[in-house]
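Trainee: Need coordinates for the below:
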Amino acid sequence: MSDSEIRRRPGGRAARVRKAVLDAAVESLVEGGTARFAIGDIARRAGVNETSVYRRWRTRENLLVDAMLAASDRHVPVPDTGSVREDLRAFAAVVADYLNDPLGSALARAAVVAVDDPEIAEARERFWHTRIDLAAVMIERGIARGEVRPGTDPRVALEALISPLHSRVLMTREPLGEELPRALADLVSDGLSPTRRPPAGTPAR
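Mentor: Prediction:
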């Protein structure tokens, strides 16, 4: 069987190698953060050759983004309940659960800690932008259904929802109670309502 045929097989060797490498990358991030994130170490943990990792991801920055996205996709899915308020409630709750978990907390710290490597910094920025872009569909669906003011910036809305959660975990080290995610979701939903007039001089975007 050719390499291309292996790559096309769902659940084949390529899928197993990808999972092993991404699991090893997440393990590396949890243990040492981005500063110690190295393809050689990750290949060793995954039990694969470095050349296999480079062939698929090309750079450690690409691997960093893929590993963090894979972990967040697995643990922080984007809901589709048919209501923007319920979507935001569900999303905030799952983000809080993720940040309360040792894995989620460790990855969140790895995603914000200062580093001297500009390429790692750019990769982390790419990760955050990608996650926001994926979650923006909740706000876009709300606009289409008439639940959210037209012209609302999805990124601003989502940052208003999840930033307080990250702030408590990363800055004040406060626990995330069950009521906080729902309270934040309701606050953001009320602010986005087309029946609520935005403050004078506030740009939509």
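
Trainee: use CA for all of it now, contacts and neighbours both
Mentor: OK.

Trainee: how much distance is there from stretch 19-31 to the middle of the chain?
Mentor: Counting by C-alpha atoms, centre = their mean, to the nearest Å, stretch 19-31 is centred 16 Å from the centre of its parent chain.

Trainee: got the contact list for it?
Mentor: 36-37, 42-43, 45-48, 53, 63-64, 66-68, 70-71, 103, 106-107, 110 (C-alpha atoms under 8 Å, 6 or more residues apart in numbering).

Trainee: same thing but at 7 Å, please
Mentor: Phe37, Ile42, Ala43, Arg45, Ala46, Ala67, Leu103, Ala106, Leu107, Ala110 (C-alpha atoms under 7 Å, 6 or more residues apart in numbering).

Trainee: Tell me where this protein has helices.
Mentor: Assigned by DSSP state H, the helices in the chain fall at 3-8, 13-32, 39-46, 50-57, 60-75, 84-100, 102-110, 118-135, 137-144, 154-167, 179-192.

Trainee: okay, these, which one's buried deepest?
Mentor: With neighbours defined as mean count of other C-alpha atoms under 10 Å, the helices of the chain peak in mean count at helix 84-100, which reaches a mean of 22.

Trainee: I would like the residues contacting stretch 8-16, please.
Mentor: So stretch 8-16 is in contact with Ile6, Arg7, going by C-alpha under 7 Å, 6+ apart.

Trainee: Check the separation of the first and last residues in it.
Mentor: From its first residue to its last, stretch 8-16 covers 12 Å (C-alpha to C-alpha, to the nearest Å).

Trainee: ok, now stretch 72-80?
Mentor: Stretch 72-80: ends 17 Å apart by C-alpha to C-alpha.

Trainee: how far is that stretch from where the chain is centred?
Mentor: The answer for stretch 72-80 is 8 Å, by C-alpha atoms, centre = their mean.

Trainee: Spit out the contact partners of Trp57.
Mentor: Trp57 sits next to Leu63 when contact means C-alpha under 7 Å, 6+ apart.

Trainee: Let's compare: structure for the following, please.
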Amino acid sequence: MVSINAGPQPDPTARNTEVPTSELAASGEQRSTSKRPGGRSARVQEQVLTATLALLTEREIDTISVADIAARANVAETTVYRRWGSRTGVVSEAVMKMTAANNPPPRTGSLAEDLMTLAKQVAMLIGRPEVRRLLRAVYALSGDPEIDEARTAFYAARFAIARDIVEQAQQRNEIGTDIDSDDVIESLVAPMYFRVLVSGREVTEEFVERCVRDTLLLFAGK
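Mentor: Below is the predicted model:
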């Protein structure tokens, strides 16, 4: 009889080291879902912006250097320069981020309510030490290219919200379509900025309400 050679036979005592495909897939899925979103870059950015705001609550902007910010954030100075380019760049972004986080655009469906919400947001914002320091620096160092850039970015963000409020009110026929949205926001917030930066008086709740009433009377006739 001719025997058929079937090749080497498996050793019944050998340990099976293969991992089932289903286990490999599950392991890979677990690794991918456990990975933190954003990564180191996002964490470093958050550290730097948080450190910048903390320093602004303690000192005037012209006494803060990139080295100070880097030391407080526990990062290299080159990291700050590579991402923001200058002290003013990181200060501007820190304040912009804080502004956006704490001041969502009002969407009440009423011009009067939207203006009241916006006015209260502005009053709270310019009452913060870090924002006051930035605003004082903006006016004291006017003409400095970096400071002028920070001022432009700050007001551009605030006016963008105001334009949306006015445009929605115009669509609801609450205010004339020929009215400039920038004029509306200037009328609303200019008295508050004057109190903070010039007269040094507090922006009270009664004062905020008066600013809203005056703006509505001027542009909406009510």
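
Trainee: And the TM-score, once the two are fitted together?
Mentor: Superposed pair, TM-score by TM-score structural alignment, normalised by the length of the first structure: 0.79. Supporting alignment: 187 aligned residues with a C-alpha RMSD of 2.4 Å.

Trainee: rewinding a little: do you know which of the helices of the first structure lies nearest Arg173 of the first structure?
Mentor: Of all these, helix 154-167 sits nearest to Arg173 of the first structure, with 8.1 Å by C-alpha to C-alpha.

Trainee: With the second structure overlaid, how far apart is that closest one on average?
Mentor: Superposing on the second structure and averaging over aligned pairs (mean C-alpha distance after the TM-score superposition for the first structure), helix 154-167 of the first structure comes out at 1.0 Å.

Trainee: And stretch 185-192 of the first structure, by the same measure?
Mentor: Per aligned residue, stretch 185-192 of the first structure averages 1.9 Å (mean C-alpha distance after the TM-score superposition for the first structure).

Trainee: Which part of the second structure matches that stretch?
Mentor: Per TM-score structural alignment, the counterpart of stretch 185-192 of the first structure in the second structure is residues 212-219.

Trainee: Report the distance from that stretch to the chain centre.
Mentor: Going by C-alpha atoms, centre = their mean, where stretch 212-219 of the second structure is centred and where its chain is centred differ by 29 Å.

Trainee: Repeat that for stretch 80-90 of the first structure.
Mentor: Centre to centre, stretch against its chain (C-alpha atoms, centre = their mean), the figure for stretch 80-90 of the first structure is 18 Å.

Trainee: what do we get in the first structure for Leu125 of the second structure?
Mentor: Leu125 of the second structure maps onto Tyr98 in the first structure, by TM-score structural alignment.

Trainee: Name the nearest residue to that match, ignoring sequence neighbours.
Mentor: Gly104 (4.9 Å; C-alpha to C-alpha, 6 or more residues apart in numbering).

Trainee: just to revisit the earlier point, need the helices of the first structure in TSV with distance to Arg173 of the first structure, can you?
Mentor: As requested, the helices of the first structure are exported to TSV (distance: least, C-alpha to C-alpha, whole Å):
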stretch	distance to Arg173 of the first structure
helix 3-8	43
helix 13-32	18
helix 39-46	30
helix 50-57	34
helix 60-75	21
helix 84-100	11
helix 102-110	10
helix 118-135	21
helix 137-144	28
helix 154-167	8
helix 179-192	15
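
Trainee: circling back to that earlier point, roughly how far does the match of Leu125 of the second structure sit from Thr59 of the first structure?
Mentor: 27 Å.

Trainee: again, but for Ala20 of the first structure
Mentor: From Ala20 of the first structure to Thr59 of the first structure the distance is 17 Å (C-alpha to C-alpha).

Trainee: about what we covered before: what lies in contact with the match of stretch 185-192 of the first structure?
Mentor: Counting by C-alpha under 7 Å, 6+ apart, residues outside stretch 212-219 of the second structure touching it are Leu115, Met116, Ile175, Val184, Ser187, Leu188, Lys222.

Trainee: The fourth one pairs with which position in the first structure?
Mentor: Okay, so that is Val184 of the second structure. Val184 of the second structure maps onto Ala157 in the first structure, by TM-score structural alignment.

Trainee: Please name the residues that touch that match.
Mentor: Contacts of Ala157 of the first structure by C-alpha under 7 Å, 6+ apart are Val188.

Trainee: switch the cut-off to 6 Å
Mentor: By C-alpha atoms under 6 Å, 6 or more residues apart in numbering, Ala157 of the first structure lies in contact with nothing.

Trainee: And the one 4 residues further on, by the same measure?
Mentor: For Leu161 of the first structure, the residues meeting the contact criterion (C-alpha under 6 Å, 6+ apart) are Leu184.
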